[in-house]
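>>> What follows is a predicted structure for the sequence shown.
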Amino acid sequence: MRIAILSTNKVISASELIVATLRTDLVPVPVSVEFAVKHTKELEQQLVSGAELLVTDIPHSFEIVYANPVKSQTIKEDGRIGGISCIAVLKGCKKLLDSASNATVLDQTSFNAAYRACGASNIRLGEDIPLPEFICLKGRLPTERLALYLQQEAAVICFKDLKISVLKLDAIFKQDPILKLDPSEVQWIDSKVLEKHQKSSYVAVDTDGTIIGDDTTTQGQSVIQKAGLDARQLKNLEKVLIPRGIVHRPLNFELNGGDLIEIDKKNYVILTAAHHVETGAIGGNVGTETKLWLASL
């Protein structure tokens, strides 16, 4: 995995990099990279909060949101080997991870407008959908509020075609699969209890006192009341992605959260794609892999 520090054009070498994981998810901040390097004075000065990075072939810079020098338990030349542990997200997304400094109230808007109003001012969404309203009060976490409204619209944020995009869940499952796998390649998650806990029914009370929504459930599922939502939004809340399995593949940066995989003529969406590299720079394992978490609607 290639990681370069933008300010100095320094490429972190394989002898300096210890471990790295590039992750794409279906969450409000859909791309992140976590990595650790061997400690040097040069890297400690350059790998600081706010520093910009270039990662693999992604044509957008990343911004470090966490940098922490640590001491490992590995002894070399009579001393403990030091390291620097870092987490970075796409540049512009950092403010979405902090409590809002101002209230944001939007009406008849879009997720792109909400994203930018919460602090990601240089982000332009590749695909977008309308949003009836968006409210994030001062002190609230923007990512939490974005996730709430995404759920009400039965949508997710993903990293598609090298851009942050908002897609309806129904639209995701209308895509063509990027890969076909044999069922034997999947570590299946088969738990009816887990499924019941992840799916609920939602109801609201209309102004005339009538109940909106479907309060019927199977045994073990909950019924949750949501104030101020219409029938469309309540129905959207019941569209959820249920984890179904985990796949380990050779390193492949082309597989990302939001892509479809076909298994035994059924499509599954990638919830999370983690591209992992271990160099063995301080001993230990050496290898690469892509780990996928799959879900169905």
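Now that the structure is in, tell me what you want to look at.

>>> from here on, contacts and neighbour counts on C-alpha atoms
OK.

>>> OK, contacts around residue 182?
The neighbours of residue 182, taking Cα atoms under 8 Å, 6 or more residues apart in numbering as the test, are 263-264.

>>> can we see that at 6 Å?
residue 263 (Cα atoms under 6 Å, 6 or more residues apart in numbering).

>>> Residue 80 and residue 68, how far apart?
16 Å (Cα to Cα, to the nearest Å).

>>> repeat for residue 75
In terms of Cα to Cα, residue 75 sits 20 Å off from residue 68.

>>> out of those two, which sits in the more crowded spot?
Neighbour comparison, residue 75 and residue 68: the larger count goes to residue 68, with 14 against 11 (by other Cα atoms under 10 Å).

>>> Who are the packing partners of whichever strand or helix holds that one?
Element membership of residue 68, judged by DSSP states H and E, is strand 62-76. Secondary-structure packing of strand 62-76 (3 or more Cα pairs under 6 Å, 6 or more residues apart in numbering; DSSP states H and E): strand 52-55, strand 79-90.

>>> Can you classify residue 180 as helix, strand or coil?
strand (DSSP: H, G, I helix; E, B strand; the rest coil).

>>> That one contacts residue 262, correct?
Yes. The pair residue 180 / residue 262 is scored as a contact, 4.6 Å apart, by Cα atoms under 6 Å.

>>> which one of the two has more residues nearby?
Set residue 180 next to residue 262 and count neighbours by other Cα under 10 Å: residue 262 wins out with 17 against 14.

>>> circling back to that earlier point, minimum distance to residue 25: which of the helices and strands packed on strand 62-76 has it?
Of all these, strand 79-90 sits nearest to residue 25, with 11.9 Å by Cα to Cα.

>>> Can you list the helices and strands that that closest one packs against?
Contacts defined by 3+ Cα pairs under 6 Å, 6+ apart place strand 79-90 against strand 31-38, strand 62-76.

>>> Follow the chain on from the shortest one and name the next helix or strand.
Think strand 31-38. Counting by DSSP H and E, the next helix or strand C-terminal to strand 31-38 is helix 41-46.

>>> Now that following helix: buried residues?
Residues 43-44, 46 are the ones in helix 41-46 that count as buried (16 or more other Cα atoms under 10 Å).

>>> adding another structure so you can compare the two:
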Amino acid sequence: MTLELEVRADDDLARLLAEGKVLEVGGNRFYIIKTTRVENRVAQGGRDFGGVKLIGVLDNCHTVAFIRETALVRSNTRLSAIYKAAGASFKVFDGDIPVERFACLKGQAPTFQIALVMLEEGGVMRWRNGRLGFVRLADLFNQTTSISLPDNASDNVASGFLERHNAPRFYSVGSDGKTVDGNTQKARTAVYAPNKSPRQLQNMTRYLVHRKRVKRSLEERLMAGDLVDISGAKPMVIITAAHVFEGGMDGAGNQYSKLWLGAMNS
């Protein structure tokens, strides 16, 4: 979960919205990782106001996205332990899984190495009700749908050509020296992945593919990982949910939600 904000601010407020500060919005605390001062000043009530644009990430696990000054290497551990070793401070972790080996070298960000664990396990991380957790892709499609949409209320995205090139299948070599293949049913770019089991190779060819884009009235309850029922089609999972609050100079505003929906390709 991230926060992108652009506000009118005087110098005092701008200092509170500086990089490294923490901002609470909607019950979630965000650590500000980038700020931009917009010096288009407007006088109001005898004070000069400029603007501040900022980007924030969840405060209790923001350190996981920072480049490591020291290596983080673990064997026979759990995913929650990796997050905590990287500096995360959450109290509850849902759907914890074992991790045989994990290595984030000096100069790397743990988030990229955790993404590799997600790929091998066929799942994703999800933030829900103030809790971080792991959920398998198949389980995303077994949950109750959060909303129903007509099929003609969205932009459709077709990307078969790009999938063949950018969504590879994986293969490895077993201890006996023989090739171990993942899913070979579809024509895909082949990529070698050392020290992977058949289970991991199969999981690595399961992924969410962007299929639809929807803009609708604001519904803050919709989040990434929710299942959406599409009339006349199979349900799809929200990959990204962006909730927009725009305020105009004259007091008029615009509020809406934009959803990027995906189907599982295996």
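Thanks, I have it. A quick note: this is a predicted structure, and the numbers were derived from the prediction, not measured.

>>> before we move on, the earlier item: now the buried residues of helix 41-46 of the first structure as CSV including distance to residue 4 of the first structure?
Conversion of these to CSV gives the following (distance: Cα to Cα, whole Å):
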residue, distance to residue 4 of the first structure
43, 11
44, 14
46, 11
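
>>> residues contacting residue 279 of the first structure?
Residue 279 of the first structure neighbours (Cα under 6 Å, 6+ apart): 18, 286.

>>> What lines up with it in the second structure?
Under the alignment (TM-score structural alignment), residue 279 of the first structure pairs with residue 247 of the second structure.

>>> In contact with residue 257 of the first structure, which residues are there?
Contacts for residue 257 of the first structure (Cα under 6 Å, 6+ apart) come out as 24-26, 270-273.

>>> Looking at neighbours, which among those residues is most surrounded?
Going by other Cα under 10 Å, residue 273 tops those with 28 neighbours.

>>> which SSE is the closest residue to that residue other than its chain neighbours in?
Spatial nearest neighbour of residue 273 of the first structure, chain neighbours left out: residue 292 (4.7 Å); criterion: Cα to Cα, 6 or more residues apart in numbering. Element membership for residue 292 of the first structure, per DSSP H and E: strand 287-296.

>>> For that strand, buried residues please.
So for strand 287-296 of the first structure, counting by 16+ other Cα under 10 Å, buried means 288-296.

>>> and it, how far from the second structure on average?
On superposition with the second structure, the mean distance recorded for strand 287-296 of the first structure (mean Cα distance after the TM-score superposition for the first structure) is 0.4 Å.

>>> contacting residues around that strand?
Counting by Cα under 6 Å, 6+ apart, 241-251, 268-278 sit against strand 287-296 of the first structure.

>>> Run through the helices of the first structure in chain order.
41-46, 111-117, 142-152, 169-172, 192-198, 231-237 (DSSP state H).

>>> what's the distance between the closest residue to residue 48 of the second structure other than its chain neighbours and residue 10 of the second structure?
The shortest distance from residue 48 of the second structure to any non-neighbouring residue, by Cα to Cα, 6+ apart, is to residue 42 (5.6 Å). According to Cα to Cα, residue 42 of the second structure and residue 10 of the second structure sit 10 Å apart.

>>> likewise residue 168 of the second structure?
Distance from residue 168 of the second structure to residue 10 of the second structure, by Cα to Cα: 50 Å.

>>> now do residue 170 of the second structure
Separation of residue 170 of the second structure from residue 10 of the second structure (Cα to Cα) stands at 54 Å.

>>> Of those two, which one has the most company?
Neighbour count, other Cα under 10 Å: between residue 170 of the second structure and residue 10, residue 170 has more, with 25 against 17.

>>> Could you find the counterpart of that one in the first structure?
Under the alignment (TM-score structural alignment), residue 170 of the second structure pairs with residue 202 in the first structure.

>>> Tell me who's in contact with that match.
223-225, 234.

>>> same question, residue 21 of the first structure
Contacts of residue 21 of the first structure by Cα under 6 Å, 6+ apart are 33-34, 275-276.

>>> swap the cut-off to 8 Å and go again
Residue 21 of the first structure neighbours (Cα under 8 Å, 6+ apart): 33-35, 274-277.

>>> Count the residues that sit near residue 98 of the first structure.
Other residues lying near residue 98 of the first structure total 15 when counted by other Cα under 10 Å.

>>> and if you look at residue 84 of the second structure?
Counted by other Cα under 10 Å, the residues lying close to residue 84 of the second structure total 16.

>>> For it, give me its contacts.
With Cα under 8 Å, 6+ apart, residue 84 of the second structure has no contacts at all.

>>> Please name the nearest non-neighbouring residue to the counterpart of residue 225 of the first structure in the second structure.
With TM-score structural alignment as the criterion, the equivalent of residue 225 of the first structure in the second structure is residue 192. Nearest non-adjacent residue to residue 192 of the second structure, counting by Cα to Cα, 6+ apart: residue 171, 5.2 Å away.

>>> quick one: contacts for that neighbour?
Contact analysis of residue 171 of the second structure by Cα under 8 Å, 6+ apart lists 179-182, 190-193, 201.

>>> ok, it to residue 203 of the second structure distance?
Distance, residue 171 of the second structure to residue 203 of the second structure, using Cα to Cα: 12 Å.
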